[in-house]
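[1] Structure here, sequence nowhere to be found:
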């Protein structure tokens, strides 16, 4: 029998956006036989500060943060890591024993680790990276890629102004391409990343021409899907190294779990199956 209060962690999410990572954390807690609960929470944006300050008193040791709260939560943190500041948002909150609220972002780590595990031998300096999309996920990917030394990032977004805004912030290593010419970015690209929801359930396919994929390129689609997306299928057929999106979910979740519960969970095939199935529900 467990003595004392059960440590709680949770995910702060929009009311209409159920979190698939709940199944992943429940799986890790069960496999590791740890006392704990992972609780989905919904809160009105105006109540965010009051709720976050109250949660430690209710037994919470940490939170995952989803959109649209990731930027807003920084206003209520006592400690903000350089990564969270650079990405202008936090996906992980730790309620410290000294009462301070610690905000971090593990998405960049999860992205890079997923590629390294999915394509061993990947060299970020082997050539340009092409990115579809310029939203918050793209920002996290750009930050991570620049940090590991990618020298040129080609980026296209359906609204060009968003891609130009990233270039203005991150500098001339970013090269913006019109969306109608996005397929041209693939020529000579050593790494290709789709950060858009195109190809996921409820969204249209990614209709960018893919015949320009370079054999041997690492192709990462951040869409989580039971079957290979159009982009990953093209990568397989074109002699590239396909890397799916579920790995980023797993590898960004593992360090958060460790900070809350003190033990690093294993990213294995069963964890992958649980997460993929939850996204498909």
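    Thanks, I have it. Nothing here was measured: the structure is a model prediction, and the numbers come from that model. Residues are numbered from 1 along each chain as shown.
[2] alpha carbons only for contacts and neighbour counts from here, please
    Fine.
[3] Helices along this structure, start to end?
    Assigned by DSSP state H, the helices in the chain fall at 21-31, 48-54, 82-86, 107-118, 136-147, 160-170, 230-237, 246-261, 269-280.
[4] Just the residues contacting the first one, thanks.
    I take that to be helix 21-31. Here helix 21-31 makes contact (C-alpha atoms under 8 Å, 6 or more residues apart in numbering) with 11, 35-40, 249, 253, 257, 265-266, 271, 274-275, 278.
[5] among those, which ones are buried?
    11, 35-40, 249, 253, 257, 265, 271, 274-275, 278 (16 or more other C-alpha atoms under 10 Å).
[6] Just the closest of those to residue 106, please.
    Nearest to residue 106 among those is residue 253, at 7.6 Å by C-alpha to C-alpha.
[7] and that closest one, what does it touch?
    21, 106, 110.
[8] do residue 265 as well
    Residue 265 neighbours (C-alpha under 8 Å, 6+ apart): 28, 32, 254, 257-258.
[9] Equivalent analysis for residue 126, please.
    If you count contacts by C-alpha under 8 Å, 6+ apart, then residue 126 has residue 190 around it.
[10] at 10 Å instead, please
    149-151, 189-191, 217 (C-alpha atoms under 10 Å, 6 or more residues apart in numbering).
[11] next one: residue 183
    130, 132, 156, 177, 207-213.
[12] measure it to residue 76 for me?
    Between residue 183 and residue 76 the computed distance is 42 Å (C-alpha to C-alpha, to the nearest Å).
[13] likewise residue 135?
    23 Å.
[14] what do you get for residue 109?
    23 Å.
[15] Same check on residue 153?
    Counting by C-alpha to C-alpha, the gap from residue 153 to residue 76 is 33 Å.
[16] Look at the two and report which has more neighbours.
    residue 153 (23 against 16; other C-alpha atoms under 10 Å).
[17] related to what we said a few turns ago, neighbour-wise, which of the contacts of residue 183 leads?
    That'd be residue 130 among these, by other C-alpha under 10 Å, with 29 neighbours.
[18] Please compare the first structure with the one that follows:
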């Protein structure tokens, strides 16, 4: 894992080079050429301004704080196994410095970036968001296309692809129950609507937030009071927790999975602990489950492909690597 120097001008250490085909080298060169475009009003480097210099393409994670992220572990694994000379680092960027940092992203030597809290909404105005990022109201991935800084939200495909891998056929469900109404819930609801789930119930302790989100997504998304969850459970073939309840150090999520249909699938976006009390209860009942680590891994795939020109795979080896790292925390 590579950590930035305190002055923010750290050097990027490329992953080991195992001999690349000429075509792959060409892809990286084109990626760097695109990254050096100056559209979106990128300001010139100031006199004396430090910037990251690297011969290999590099991406970063922008957050505040961000030191806890497993993204460097994931991306360096792919760089190593695919034999790509590249880098991925963490950039701790306070909110007041976000605009300056993003507009100088390519000048700092980066071909793109992941974005985490609290910047997922702020980067929308600093980039050209795709339809998905606009609908979700947040972006977590930046890349350059023909010199233009673009943004998208890969949490949507991370959630959907993880369900496809963990519980094939889950999308035959007519009704789903989503717990929470924050940014993660927006990505989940968007993905469920894309896959054709006919009715989505959205439960939140503050019902006004669920009502606001439901109005934005249309009539097939219906707000539910927290006390009304038990009434919806018998009809829900998919239950998704997007809240922090059940996370280590947080209160447990009090939901009676015994009320769910036997064919139901239970997904939890929390991945610390890996098996949350909700997932443990679902497994004990014999229900299929999808954990938060799977979503974390799958959401990283598209960003890597956009930056480095190769589509990586989520493998058992990668999952075991990240699981081992999680046990250290």
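    Now that the structure is in, tell me what you want to look at. A quick note: this is a predicted structure, and the numbers were derived from the prediction, not measured.
[19] Buried residues, stretch 274-287 of structure 2. List them.
    274-279, 281-283, 287.
[20] Check stretch 192-210 of structure 2 too.
    Quick answer for stretch 192-210 of structure 2 (16+ other C-alpha under 10 Å): 192-193, 197-204, 207, 209-210.
[21] my guess is residue 80 of structure 1 contacts residue 87, does it?
    No: at 11.0 Å, residue 80 of structure 1 does not count as touching residue 87 under the criterion of C-alpha atoms under 10 Å.
[22] list residues touching both of those two?
    Common contacts of residue 80 of structure 1 and residue 87 (C-alpha under 10 Å, 6+ apart): 104-105.
[23] ok, back up a step: among the contacts of helix 21-31 of structure 1, which one sits closest to residue 51 of structure 1?
    When those are compared against residue 51 of structure 1 (criterion: C-alpha to C-alpha), the nearest one is residue 11, at 12.6 Å.
[24] Let me see the contact set for the aligned residue in structure 2 for the closest one.
    Aligned counterpart of residue 11 of structure 1 in structure 2: residue 61 (TM-score structural alignment). For residue 61 of structure 2, the contact set (C-alpha under 10 Å, 6+ apart) comprises 67, 69, 71-72, 88-93, 112-116, 140-142.
[25] same thing but 7 Å
    Counting by C-alpha atoms under 7 Å, 6 or more residues apart in numbering, residue 61 of structure 2 touches 89-91, 113-115.
[26] do residue 143 of structure 2 as well
    Going by C-alpha under 7 Å, 6+ apart, residue 143 of structure 2 touches 111-113, 149-151, 306-307.
[27] Make a markdown table out of those residues and add neighbour count and distance to residue 170 of structure 2.
    Output for the contacts of residue 143 of structure 2, formatted as a markdown table (neighbours: other C-alpha atoms under 10 Å; distance: C-alpha to C-alpha, whole Å):
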| residue | neighbour count | distance to residue 170 of structure 2 |
| --- | --- | --- |
| 111 | 28 | 36 |
| 112 | 30 | 33 |
| 113 | 26 | 31 |
| 149 | 27 | 35 |
| 150 | 21 | 31 |
| 151 | 29 | 29 |
| 306 | 18 | 28 |
| 307 | 25 | 31 |
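[28] Among the residues you listed, name the ones in strands.
    Within these, residues falling in strands by DSSP state E are 111-113, 149-151.
[29] ok, the contacts of residue 183 of structure 1 vs residue 48 of structure 1, which is closest?
    Relative to residue 48 of structure 1, and with distances defined as C-alpha to C-alpha, the nearest of the contacts of residue 183 of structure 1 is residue 132, at 31.7 Å.
[30] Not including adjacent chain positions, what is the nearest residue to that closest one?
    Distance criterion C-alpha to C-alpha, 6 or more residues apart in numbering; nearest residue to residue 132 of structure 1, sequence neighbours excluded, is residue 194 at 4.8 Å.
[31] Show me what that neighbour lines up with in structure 2.
    Checking TM-score structural alignment: residue 194 of structure 1 goes with residue 241.
[32] Please tell me how far its match sits from residue 184 of structure 2.
    Residue 241 of structure 2 is 10 Å from residue 184 of structure 2, by C-alpha to C-alpha.
[33] Show me which of the two is the more surrounded one.
    residue 241 (24 against 19).
[34] Verify the contact between the more buried one and residue 265 for me.
    No: with contact defined as C-alpha atoms under 7 Å, residue 241 of structure 2 does not count as touching residue 265 (11.5 Å).
[35] Hmm, residue 35 of structure 2 is touching residue 105, no?
    No: applying C-alpha under 7 Å as the test, residue 35 of structure 2 and residue 105 come out as separate, 8.5 Å apart.
[36] Surely residue 162 of structure 1 touches residue 134?
    Yes: using C-alpha under 7 Å, residue 162 of structure 1 makes contact with residue 134 at a distance of 5.8 Å.
[37] excluding its backbone neighbours, what's nearest residue 258 of structure 1?
    Using C-alpha to C-alpha, 6+ apart and skipping the chain neighbours, the partner closest in space to residue 258 of structure 1 is residue 264 (4.7 Å).
[38] State the distance from that neighbour to residue 112 of structure 1.
    Relative to residue 112 of structure 1, and taking C-alpha to C-alpha, residue 264 of structure 1 is found at 18 Å.
[39] more crowded one of these two?
    Neighbour count, other C-alpha under 10 Å: between residue 264 of structure 1 and residue 112, residue 112 has more, with 21 against 15.
[40] what residue of structure 2 takes the place of that one?
    Under the alignment (TM-score structural alignment), residue 112 of structure 1 maps onto residue 160.
[41] Verify the stated contact: that match with residue 191.
    Yes: under the criterion of C-alpha under 7 Å, residue 160 of structure 2 makes contact with residue 191 at 6.5 Å.
[42] Other residues contacting stretch 59-73 of structure 1?
    7-13, 88-95, 260.
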